[in-house]
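# curious how this folds, go ahead:
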Amino acid sequence: MPTFTYPRLLLAALLPLAAACDHDVTPDLYPTQVTFTQAGLYPEGSQYDNQSRRFLVSSQTAGRIGQVDLDGNYTAFADDASLVSTIGLNLDVPRSRLLAAVSDPGYNTARTSATTKGKLAGLASFNRSTGALLSYVSLGSLRPAYAGHFANDIAVDNLGNAYVTDSYAPLIYKVDTQGTATVFLENAALGAPAGTFGLNGIVYHPDGYLLVAKSDEGALLKVPINNPSGFSKVTATGLNLSGDDGLQLYDNQTLLVACNAQGQVYRLTSADGFGSVSRTGSFATGAVYPTTLPLLGTTSYVLYSHLDALQKMQSPAVSQFALARVQF
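So this is what the prediction gives:
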């Protein structure tokens, strides 16, 4: 159970007021940690929906998308046979939809197959309120010549275009609001050695570019929307970002980065439009394999996924997962 003890109805009434607080204030109303029990779920993606006051979480083993209230109660939110494994999530509030990256690392024994294992990249869209499937778009089929595909994370620009990273191929896809999928960026420099993850977390900056984590290098990339081939590596002198995964653009100068193998969340600040960054804070999670970073009001959380246990096929499977408040 979470460490928060106020009655949930009182919390629900006061959260919108707390969300208006300054970024430097961590509202005491927010739970320090929300723990939920779901044996062997292994979520990777997470978002917070302020409208329904719930976290949304994906699952590598079940495929379905779940919802977790602030008392730590888990229930199913959306499911479909096409969801082999759900990875990154993006709650597109202006268009009232939840986007999910769909892949097949082979852990969902009920849905994996020889034709999809390590080769699947898709984007599913769901109604934000009902969880009804709105669309499913195949992405990996745009470039079938690559040996592997793995749709990992999603960013959405202010026009509703979705950008999806592929961790197994040197690709970023683009899906417009009509569901038309194209290859947004393809470059051999974006690849990674076989068996490792390359492109990973991705966020959209309102100044017109994407920030992308490249896990195998511990690098951050800046990709202009209007000139994707002109991408560049963000200078991060003296910083160890190995295993960088989920990203959260906290404000226009501040980026949070979850580095799962390190058990750390770093706060990076830029004074030059993310040409370079410096570290201005860190939060140690411990050995819980932190992945993604949902935002509750103005308070950042990080998902403790324990995906390392899944990768090692640990038995018994992990049964408790958590969303912890990031405190620098």
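
# switch to C-alpha atoms for all contacts and neighbour counts from now on
Fine.

# which residues touch stretch 250-260?
Residues external to stretch 250-260 that are found in contact with it (CA atoms under 8 Å, 6 or more residues apart in numbering): 205-206, 241-249, 264-271, 273-274, 288-293, 302.

# one more, for comparison:
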Amino acid sequence: MLHSFQSFSLGASRLPRAMRLTALAAGLLALLPSCSKDDEPTTPTVTAPDRLSVPQAALHPEGIQWDEANKRFIVSSRTKGFIGTVKDDSTFAQLADEQRLISTIGVNLDAGRNRVLVAVSDNGVNPGRTSAATLRKRAALAIFNNTTGALLNYVDLGGLPAAATYPNHFANDIAVDKDGNAYVTDSNAPIIYKVDPQGAASVFLTSPQFDAGAAFGLNGIVYHPDGYLIVAKANTGTLFKVPIATPGSFTTVTNAAGLSLTGADGLLLTDPQTLLLVSGSQSTVYRLNSTDAWANVRSTGTFATGAVSPTTITKRGNDAYVLYPYTATSPRFKIVKVSF
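Model (predicted):
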């Protein structure tokens, strides 16, 4: 190789200086190792899993929220009471707990205010914390710091004077409006509660139309950016549109297709015209659409879950994930991406 390079150099001495330099540079480059885009460091693409199987025995979660900032799901527990988190590798960790958390039901992540809001009830499935004083009477809202898990507030709802006339209570689901006001459904009383950002509680709306007798009544609730709530009644599958400014003028959403939505549980508004509704008793997630500000609704797709007792649903990027709690004694629970 040395001999060839010297010969090349002698021959090149007869060329003009600029051409000699160009040829010399080309020869040196040929001796260097090659480099391509394939050798450059790349950032691996993180793909969200289609399903997570979480080995937490007898947790029986009811509510779920995706926490984008911390890349984790937040879940409740009917049988343990505490609030937990789940990473994409299915690892589980406890986020928050408090002795008054008998059964935690609906969860709402108010990310802008770094709060986790949790509906608290007692239907007797947590033997370590239930009591005669709270059984079927507990309805409360617990609020935690999402970073530290510290309790920020605990608000009694069922004990409000306007709610005390009803013997039974079950705080179920939560929606939060743009101003930080929380709205909580009561499945055993015909009530929607309101808790302002300072923790002051009131009965936001009550109506005989919400009464379900001994059955489960009001359940899922979501806030629409146009200034109203959409609320589901489980025993009939009825949807209500409730204006924030004038709740007494609420209307029933007309089911244009005559579709049965009985067993309605968790609700997720994926865009102003699209609502996902989980029906636990039908083992189905319905995709509903409205083009007239939720005066009427029609079905545009379904997702069958199988016999897994699906409850609530959350948005993660452009995807939605539904919670499979199975039963109160199951060795695990699952979080599954919905596809239509």
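
# tell me the buried residues within the contacts of stretch 250-260 of structure 1.
Neighbour-count burial within the contacts of stretch 250-260 of structure 1 applies to 205, 241-249, 264-270, 274, 288-293, 302; the criterion is 16 or more other CA atoms under 10 Å.

# which of the residues you listed fall within strands?
Within those, membership in strands is found for 205, 244-249, 264-269, 302, as judged by DSSP state E.

# state the distance from whatever residue of structure 2 lines up with residue 281 of structure 1 to residue 285 of structure 2.
Superposed on structure 2 with TM-score structural alignment, residue 281 of structure 1 falls opposite residue 301. Using CA to CA, to the nearest Å, residue 301 of structure 2 is found at 8 Å from residue 285 of structure 2.

# also residue 60 of structure 2?
Separation of residue 60 of structure 2 from residue 285 of structure 2 (CA to CA): 19 Å.

# same check, this time on residue 30 of structure 2
With distances taken as CA to CA, residue 30 of structure 2 is found 62 Å from residue 285 of structure 2.

# the ones in strands among the buried ones among the contacts of stretch 250-260 of structure 1: which two are farthest apart?
By the measure CA to CA, those have their two most distant members at 205 and 264, which lie 22.8 Å apart.

# the aligned residue in structure 1 for residue 336 of structure 2 sits in which helix or strand?
If you follow residue 336 of structure 2 across to structure 1 using TM-score structural alignment, you land on residue 324. Applying DSSP states H and E as the criterion places residue 324 of structure 1 in strand 320-325.

# mean per-residue distance, that strand versus structure 2.
On superposition with structure 2, the mean distance recorded for strand 320-325 of structure 1 (mean CA distance after the TM-score superposition for structure 1) is 0.6 Å.

# which secondary structure elements does that strand contact?
Judged by 3 or more CA pairs under 8 Å, 6 or more residues apart in numbering; DSSP states H and E, the packing partners of strand 320-325 of structure 1 are strand 33-37, strand 299-304.

# all strands for the stretch 101-250 of structure 1, in order.
Using DSSP state E, counting those that start in this stretch, the strands of the stretch 101-250 of structure 1 run over 122-127, 133-138, 151-156, 162-166, 171-175, 181-186, 199-205, 209-214, 219-224, 232-233, 244-251.

# can you say which of the ones you listed is nearest to residue 17 of structure 1?
Counting by CA to CA, residue 17 of structure 1 lies closest to strand 244-251 out of the strands of the stretch 101-250 of structure 1; the figure is 18.8 Å.

# structure 2: matching residues for the closest one?
Aligned by TM-score structural alignment, strand 244-251 of structure 1 corresponds to residues 264-271 of structure 2.

# how much does the matching stretch stray from structure 1?
With mean CA distance after the TM-score superposition for structure 1, stretch 264-271 of structure 2 averages 0.2 Å from its match.

# redo the helices and strands packed on strand 320-325 of structure 1 as JSON lines? Include distance to residue 188 of structure 1.
Supplementary listing: these in JSON lines, determined by distance: least, CA to CA, whole Å:
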{"stretch": "strand 33-37", "distance to residue 188 of structure 1": "40"}
{"stretch": "strand 299-304", "distance to residue 188 of structure 1": "31"}
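
# quick one, which of those is nearest to residue 116 of structure 1?
Each of these has some distance to residue 116 of structure 1 by CA to CA; the shortest is strand 299-304, at 26.6 Å.

# elements contacting that closest one?
Contacting strand 299-304 of structure 1 under the criterion 3+ CA pairs under 8 Å, 6+ apart are the following elements: strand 320-325.
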